[in-house]
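# Fold the stuff below for me.
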Amino acid sequence: MADALVLAGIHHITAVTARAPENLRFCTRVLGLRLVKKTVNQDDVSAYHLFCADRVGTPGTEVTFFDWPHLPPHQPGHGEIARMALRVGSRQALDWWLAWLDGHGVPGLERGSYAGRDALFFTDFEGQRLALVDDGGVPGGVPWERSPVPPEYQVKGIFAVTLVVRALEPTARVLVDVLGFRLRAEGRGTSRSALFETGSGGPGALVLVEERPDLPRAQLGAGGVHHVAFRVPDDATHRAWREQIAQAGIPVTPQIDRFYFRSLYFREPGGVLYELATDGPGFAVDEDVEHLGEKLSLPPFLEPRRAEIEAHLRPLEPVEAENR
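The predicted structure follows:
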């Protein structure tokens, strides 16, 4: 692994919803995130791609959703991203969140430990598995002044993701030998697990891998996670990463211009889809920061199809109006 190529951490996590209006309400009115970009899945323009994040859409704070109402519920198993863990700043924040989520009828609330830190586990209304983790006060995202969550308790970004795979070693080899992650800790309980970190490590740069050969293959559906994206600083480094992944014998897409960032995709041996995404240009490239997410944004190559695309999208306006 060349020393010059280092992933800074997690860029975003993209999950699947079959109920976009309710999903948006949960992200913004319960989790307190800001809708920073309302766009479409560029590979399936019939579906929204909703980006919720901190006030300005900082890489590493983005939780995004594809809206696929035709999909059945997600079936957990191996070969999946089983949980997204988000950051809060203190144990006191977890206490606040426990009361807040309970007051909103959020299911599955349970205190526990995640990657050695205090955590609160829960699911959303579609069974999406989530955790809030005390990050020890490490600086995070920019608070959103119109969030229903007080600034001191707001979600600060992504803490980690949990992968569940059939066999740990092949996934670990790609993380370490190809992507430059470091093994931070190993666990042996009812199943083997390993915690890996990249960049400077710590919150936002962690991947927890659990080995579960006893489980069936996961079937992606509503309430599941589609992929995790890792941070790359610029286009030149992005191209270098693509070359390195290809040289390792892993099938990888060409660099794709998503307008808000550049992307490339590949599957690791356990079946989980990875993306490498550049930090820029960012979400303010076509909207003022004060008005992020207020209208449907389309990249230039889709703009000529705006009328057609808008005609096939379900309205989100009642939910959006609550967030302005």
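# From here on, just use CA atoms for contacts and neighbour counts.
Will do.
# what residues are up against the residue nearest to Cys27 when sequence neighbours are not counted?
Leaving aside its sequence neighbours, Cys27 sits nearest to Leu33 (CA to CA, 6 or more residues apart in numbering; 5.8 Å). Applying CA atoms under 8 Å, 6 or more residues apart in numbering to Leu33 gives the contacts Cys27, Cys52, Ala53, Asp54, Arg55, Trp144, Ser147, Gln154, Val155.
# which of these count as buried?
Cys27, Cys52, Ala53, Asp54, Arg55, Trp144, Ser147, Gln154, Val155 (16 or more other CA atoms under 10 Å).
# Could you work out the end-to-end span of stretch 39-47 for me?
End-to-end distance of stretch 39-47 (CA to CA, to the nearest Å): 9 Å.
# Can you list the neighbours in contact with it?
Under the criterion CA under 8 Å, 6+ apart, residues 48-50, 66-68, 258, 296-298, 309, 312-313 lie in contact with stretch 39-47.
# If any of these are buried, give me the PyMOL selection for them.
Buried residues within these, by 16+ other CA under 10 Å, are selected in PyMOL with:
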select buried, resi 48+49+50+66+67+68+297+298+309
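# Check the gap between the residue nearest to Glu22 when sequence neighbours are not counted and Glu268 for me.
Distances taken as CA to CA, 6+ apart put Val319 closest to Glu22, at 8.0 Å, once the chain neighbours are dropped. In this structure, Val319 lies at 37 Å from Glu268, with CA to CA as the measure.
# let's see this one next to it:
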Amino acid sequence: MILKGLHHVSAITANARKNYEFYSKVLGMRLVKKSVNQDATSMYHLFYADEIGNPGTDLTFFEIPNAGRTYQGNNSISRVSLRVPNDNALNYWVQRFNNLQVDHDGISEQNGHHVIHFRDHENQRLTLISDEKNQGVAGGIPWKHSHASVENGIVGLGPVKITVPDSEPTVKALTKVLSFKKIGSYPSPVLGQKDILVFSTGEGGNGAEVHLEVRNDLPRERPGKGSVHHVAFRVDSDKELTKWYEKLIEARMPNSGIVDRYYFKALYFRDQNRILFELSTDGPGFATDEDVEHLGEKLALPPFLEDQRAEIEANLEPLETKSTK
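Okay, here's the model as predicted:
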């Protein structure tokens, strides 16, 4: 039972329309599913990914219109990375960010890879990471109708950074429960802080890493718009997910039990640092109820919510997502 890498990351936005403008029109990611939060159907749940919504390429957002600002700090998933094909692609993105007035820090180096740290319009902490020296989990397929460059386009999720005041509970969850391996470390960019630890699973590489930062100088994060809700890791099949559930029970880790999200099945739990982890199956995938050529254009509801469609649509602000390219 080895997790295959990152499956998706889910974050919070206060405005679905502005979120779509940034992630689709600026970053050029494809909206592969326009749905609702299955646990609170009055809010959108938007899924951005590669050409066909491959697992490991998916960044999702729950819309919470009254979400306040995020007060950044500890006990958080503090940074999300997005992979691009090579170092040259980063030059393209610097120019694009300059032209579109996206807040960024320019090209730097992190753990042997060139990166660009940047923020979206809600101060979501993001990084573009070059796959030029990457070995491991393959990237996805850039969207052929992308508003950005297809050649330099985003091909999936890169390392996720977790920030905690005490590393031990999260190290235990990653290594003893989830079978990640510690493969190295690199210096913290913050003077006086411990090195950031690097953990890997499956085939490894940018699509299968968690970076763990210990900060003794921060308060607990107060989440809001621009914060991350959870990180999910890839499980091969329903049968294997059941085995992970049994492993969590054996480890006495409180969990959600297996939840059918229609596009995948999921299992949630928190470590003692209150980090929310999810294990998600690779299938059946986002083309289950929509043609690949028209993913994300209409409001998609799983069958168990279809009889509530009229009520659900009445509670949502209209959001036009049909590509004009």
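# What does the TM-score come to for these two?
The TM-score (TM-score structural alignment, normalised by the length of the first structure) is 0.95; 318 aligned residues with a CA RMSD of 1.2 Å.
# rewinding a little: and of the contacts of stretch 39-47 of the first structure, the nearest to Leu94 of the first structure?
Within these, proximity to Leu94 of the first structure (CA to CA) peaks at Leu50, which comes in at 26.0 Å.
# thinking again about what came up before, just the element for the residue nearest to Glu22 of the first structure, please.
Using DSSP states H and E, Val319 of the first structure falls within helix 317-322.
# just Ile81 of the first structure next, same as before
Using DSSP H and E, Ile81 of the first structure falls within strand 80-88.
# Where in the second structure does the next helix or strand after that strand fall?
Once the chain leaves strand 80-88 of the first structure, the next helix or strand it forms, by DSSP H and E, is helix 91-103. Using TM-score structural alignment, helix 91-103 of the first structure lines up with residues 87-99 of the second structure.
# you'd agree the residue nearest to Glu22 of the first structure is up against Asn23?
No: counting by CA atoms under 8 Å, Val319 of the first structure does not reach Asn23; the two are 9.6 Å apart.
# which of these two has more neighbours?
Just comparing Val319 of the first structure and Asn23: by other CA atoms under 10 Å the higher neighbour count belongs to Asn23, 22 against 18.
# residues contacting the more buried one?
Taking CA under 8 Å, 6+ apart, we find Asn23 of the first structure in contact with Thr17.
# Leaving out the residues flanking it, which one is nearest to Pro151 of the first structure?
Excluding the flanking residues, the one nearest Pro151 of the first structure by CA to CA, 6+ apart is Pro143, at 5.7 Å.
# Could you check how far that neighbour is from Asn41 of the first structure?
For Pro143 of the first structure, the distance to Asn41 of the first structure - CA to CA - is 27 Å.
# With neighbour numbers in mind, choose between those two.
Neighbour count, other CA under 10 Å: between Pro143 of the first structure and Asn41, Pro143 has more, with 22 against 16.
# Okay, the more buried one and Ala93 of the first structure: tell me how far apart.
Pro143 of the first structure sits 14 Å away from Ala93 of the first structure, going by CA to CA.
# swap in Gly116 of the first structure?
17 Å.
# When these two are compared, which one has more neighbours?
The residue with more neighbours, out of Gly116 of the first structure and Ala93, is Ala93; 19 against 10, by other CA under 10 Å.
# Would you check that the more buried one makes contact with Lys156?
No: at 11.2 Å, Ala93 of the first structure does not count as touching Lys156 under the criterion of CA under 8 Å.
# quick revisit: ok, and for the match of helix 91-103 of the first structure, which residues are buried?
Asp87, Ala89, Leu90, Trp93, Val94, Arg96, Phe97.
# can you redo these as JSON lines with distance to Val228 of the second structure?
Shown next, in JSON lines, are those (distance: CA to CA, whole Å):
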{"residue": "Asp87", "distance to Val228 of the second structure": "27"}
{"residue": "Ala89", "distance to Val228 of the second structure": "26"}
{"residue": "Leu90", "distance to Val228 of the second structure": "24"}
{"residue": "Trp93", "distance to Val228 of the second structure": "23"}
{"residue": "Val94", "distance to Val228 of the second structure": "24"}
{"residue": "Arg96", "distance to Val228 of the second structure": "25"}
{"residue": "Phe97", "distance to Val228 of the second structure": "22"}
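# quick one, helices of the second structure?
For the second structure, the helices defined by DSSP state H cover 16-20, 87-100, 167-172, 238-250, 309-314.
# In JSON lines: these, plus distance to His117 of the second structure.
As requested, the helices of the second structure are exported to JSON lines (distance: least, CA to CA, whole Å):
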{"stretch": "helix 16-20", "distance to His117 of the second structure": "18"}
{"stretch": "helix 87-100", "distance to His117 of the second structure": "10"}
{"stretch": "helix 167-172", "distance to His117 of the second structure": "24"}
{"stretch": "helix 238-250", "distance to His117 of the second structure": "34"}
{"stretch": "helix 309-314", "distance to His117 of the second structure": "36"}
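# Of the ones you listed, give the one that comes closest to Ala287 of the second structure.
Between Ala287 of the second structure and those, the tightest spacing by CA to CA is seen for helix 238-250, at 18.0 Å.
# what's that closest one aligned against in the first structure?
Mapped onto the first structure using TM-score structural alignment, helix 238-250 of the second structure covers residues 235-247.
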